[in-house]
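Q: below are the sequence and a predicted model for it; my questions follow.
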Amino acid sequence: MRTVTGRRAAATLGALAITCALSVPTTAFAKDPGGSQFDVEGDNQQDGGKTLESRIVYRGSTGGSSGKRSGGFTPVGDWAPPACWYEPKWTPAEFAKEFEKEWDIPHASGVGEAHSLAEEHYKNGEPYKDFNKSETGKGLWWDAVRDPDREASGDPAAFACDTATFWVENGETPTVKNAVTPEILAQLAYGRIRVPDTEVTLAPRDVTKVNLPTWAWLDKATFKDVSVTASLDVAGLAISATTNAKPVSLTLDPGTGDAVTYPSSGECRLNDDNSIGEPYAKGKAAKTPPCGIKYLRSSGDGTYKLRATITWAVTWTGTGTAGGDLPDGTFGTTQDITVQEIQSVNRDR
């Protein structure tokens, strides 16, 4: 990759200008028809007349036995998948065509100087000549891509990739932050993992009594590993990464301070058979549940919002020997729980 410093500063400003004027690539998501398997393809979108495109392809499983896809989990801590990144975009001829199309505007529009600087940078040898056509087949032009959802929400991180379109030779790894590598692909796949609802089985179900332990559990078939593979296969570059999420624990939040949890931390770890907790059965009424809640006060005319959150341990593997851990993810849902006072009746003898 060639970089520009010192006396090239003016040309770099022009390059930055063309980055804003050229199409801004993003990604798109294919709709899941409802099955437990889904493909998410790199796609084209239209925004203000410009074609937006990412060449990354996503494939994976929604996980869970029901085939439901509820949403992406939340990373633990302040980490987040990249909101923008760089990937190979154009051959020299394609870039030349895109350049000429996007800059086919009158200089009176106020961008004439930026246009001239960009031409010097990419076309007239300062430092590139004729869009590097003499290097055709030896590399590609790379450009920035933004996550469409985070761009639409105004997330500043989506606008952090402001490096101008740059040339990368085949087999070379760009030093620009967030340029696509197996690890970046793994992080992008992390953001596209979808996990099922976290509705635990309760006994008693929905309606319980004050000071009566409520058992909570998840069957081993309810939650399974979830994985998404992100791949990029462009001339001179073929890389991929698979990000896998494994359920490891269930955390119960009773929705009120007037309750105790079992265990006291509220976190029920995965059993050896991949189940969580223990199903209630006749004869266990006097026992303490390994995973559950005891409410100490009635919910009155309303309900408590029991929140059940699954923690997922996330790892990844990629092209070559690459691999490692990514931050845990959490995803939870709420259930309405009615807690009633135990009524007693005194009879005269």
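A: Looks like it arrived, so ask away.

Q: every contact and neighbour count from this point should use C-alpha atoms.
A: Noted.

Q: spatially nearest residue to residue 169 (excluding sequence neighbours)?
A: If the residues on either side of it in the chain are set aside, residue 169 comes closest to residue 139, at 4.0 Å by Cα to Cα, 6 or more residues apart in numbering.

Q: what about versus this one:
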Amino acid sequence: MPALTRCLGLAALTAALTGLGTFPATAGGFDAVGSQQKKTSGDSSGPALESRVSITVKGAKTKDGGPITSTAVGWEPPACWYEPYWKAKDFKTFNEAKWSMYESAGGEPEGIADVQARYKKGHPYKDFNVAKNDEGMWWVAVKNPEMKDDPAAKSCTRDPFWVDNGQDPGVPQAIDTETLAGLAHQRTVVPPTEISMAPNGKSTVNAPTWVWLDKGAFKPVSVTASLPGTGLWATTTAKPVSLHLDPGTADAETLPASGECLINDDGSIGEPYARGKGELTPPCGVRYLRSSGDGTYGLEATLTWEITWEGAGGTGGDLPNGTFATTTEVPVQEIQSVNR
């Protein structure tokens, strides 16, 4: 019975601390934040700390908008990274409290011996580096909150490590302005692609349907990702550059033939229809060649957003373009003959 009570106590303690989101539950006892002492399965449960990165969005927001899709095949923001997280005194306070709870619950000394040696007894760190409290920080692994279930989120497996102020962490996946730019790209949300059309009701077989976006319909969207207290920041800016039309059927032609309508100098796309333009070919539009019968064709309008970034220390550059698509259902009727 005592053994059962001790096991239940450890299980409850593990569940309580894990529920606080402070560190992962491990198979072999409690370790320092963001690491495991024993990996009996050969796989880490991964970092459990939440990143301190802050995200700020500026630009038009609508309830019908959504995140952009990268046009670059294979590109994605980092699934995990290392970032400065603890001052030395805070790291010591947390871990010693955790170890005390572990021991009070009946944990065996060997369950925390390795981690105590690493961070407290000089192998390689002495007393959690408290003597250097204001000279650096403990860096830990964190997961991208948008990619927690991605297998790549388990690739940051280093135990917490110390980095002096102003020093390069010297490890792959250490957070920098480019990392922050990728996170800002991932959090970019744009308004829906609401196109104007003429005719606005039913389109007619072989007659062009004009498509356009008015000037000012879309404004640049900026997203800033920053890490408080470090001076690290990056801001991405997304600007619309073109509209791609997919008529939703092979029995149609796009205007122009590529289906790509470029943005005009004034920020508009295409050209509004007006009386007297009925015999003209629109610079942006579609021509349906077959009736949709009792149904409709799904005209997909995909707006491409060009994304650039700038960050601390004069960093910056281009990121993969992003797209956001909206579908409009278009009924298409046969040409109406006139009986004389």
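A: In hand now; what should we look at? The model shown is predicted, which means the values in this text are computed figures rather than measured ones.

Q: one step back: check whether the residue nearest to residue 169 of the first structure really touches residue 166, as I assumed.
A: No: Residue 139 of the first structure is not in contact with residue 166 according to Cα atoms under 8 Å; the separation is 10.5 Å.

Q: do me a favour and get the end-to-end distance for stretch 288-301 of the first structure?
A: Between the opening and closing residues of stretch 288-301 of the first structure lies a distance of 28 Å (Cα to Cα, to the nearest Å).

Q: same deal with stretch 212-226 of the first structure?
A: 35 Å.

Q: show me what residue 266 of the first structure lines up with in the second structure.
A: Residue 266 of the first structure maps onto residue 259 of the second structure when the alignment is built from TM-score structural alignment.

Q: could you check how far its match is from residue 205 of the second structure?
A: Taking Cα to Cα, one finds residue 259 of the second structure at 18 Å from residue 205 of the second structure.

Q: could you do residue 64 of the second structure as well?
A: When Cα to Cα is applied, the distance between residue 64 of the second structure and residue 205 of the second structure equals 31 Å.

Q: what's the answer for residue 87 of the second structure, then?
A: Note on residue 87 of the second structure: its distance to residue 205 of the second structure, by Cα to Cα, is 70 Å.

Q: what does residue 193 of the second structure give?
A: Note on residue 193 of the second structure: its distance to residue 205 of the second structure, by Cα to Cα, is 25 Å.

Q: these two: which has the busier surroundings?
A: Just comparing residue 193 of the second structure and residue 205: by other Cα atoms under 10 Å the higher neighbour count belongs to residue 193, 23 against 20.

Q: what is the aligned counterpart of that one in the first structure?
A: Looking across to the first structure (by TM-score structural alignment), residue 193 of the second structure lines up with residue 198.

Q: which stretch of helix or strand covers its match?
A: Element membership of residue 198 of the first structure, judged by DSSP states H and E, is empty: it is in no helix or strand.

Q: against residue 327 of the first structure, how distant is the spatially closest residue to residue 259 of the first structure that is not a sequence neighbour?
A: Take residue 259 of the first structure and drop its neighbours on the chain: the residue closest to it by Cα to Cα, 6+ apart is residue 295, 4.3 Å away. Look at residue 295 of the first structure and residue 327 of the first structure: by Cα to Cα, they are 33 Å apart.

Q: which one of these two is surrounded by more residues?
A: Neighbour tally, residue 295 of the first structure and residue 327, criterion other Cα under 10 Å: the higher count belongs to residue 295, 26 against 18.

Q: would you map the strands across the stretch 201-349 of the first structure?
A: 201-203, 207-209, 214-218, 226-234, 237-253, 259-262, 267-269, 276-277, 292-295, 304-318, 323-340 (DSSP state E, counting those that start in this stretch).

Q: residue range for the longest one in the second structure?
A: Using TM-score structural alignment, strand 323-340 of the first structure corresponds to residues 316-333 of the second structure.

Q: contacting residues for the aligned residue in the second structure for residue 178 of the first structure?
A: With the correspondence set by TM-score structural alignment, residue 178 of the first structure lines up against residue 173 in the second structure. With Cα atoms under 8 Å, 6 or more residues apart in numbering as the criterion, the residues that contact residue 173 of the second structure are 80, 81, 82, 156.

Q: got CSV for those, with distance to residue 224 of the second structure and secondary structure too?
A: Written out in CSV, the entries for these read as follows (distance: Cα to Cα, whole Å; DSSP: H, G, I helix; E, B strand; the rest coil):
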residue, distance to residue 224 of the second structure, secondary structure
80, 18, strand
81, 18, strand
82, 19, strand
156, 24, coil
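
Q: quick one: which of these is nearest residue 251 of the second structure?
A: Closest approach between the contacts of residue 173 of the second structure and residue 251 of the second structure, by Cα to Cα: residue 80, at 46.2 Å.

Q: counterpart of the closest one over in the first structure?
A: Going residue by residue (TM-score structural alignment), residue 80 of the second structure aligns to residue 84.

Q: now do the contacts for that match.
A: 144, 145, 146, 147, 157, 158, 159, 160, 161, 178.

Q: burial of the spatially closest residue to the fifth one that is not a sequence neighbour, as a residue count?
A: In space, not counting the residues next to it along the chain, residue 157 of the first structure is nearest to residue 83; the distance is 5.6 Å by Cα to Cα, 6+ apart. The local packing of residue 83 of the first structure (other Cα under 10 Å) involves 22 other residues.

Q: how about residue 203 of the second structure?
A: Residue 203 of the second structure sits with 24 neighbouring residues when counted by other Cα under 10 Å.

Q: what distance do you get for the aligned residue in the second structure for residue 291 of the first structure to residue 203 of the second structure?
A: Residue correspondence to the second structure (TM-score structural alignment): residue 291 of the first structure is matched to residue 284. Taking Cα to Cα as the measure, residue 284 of the second structure and residue 203 of the second structure are separated by 15 Å.
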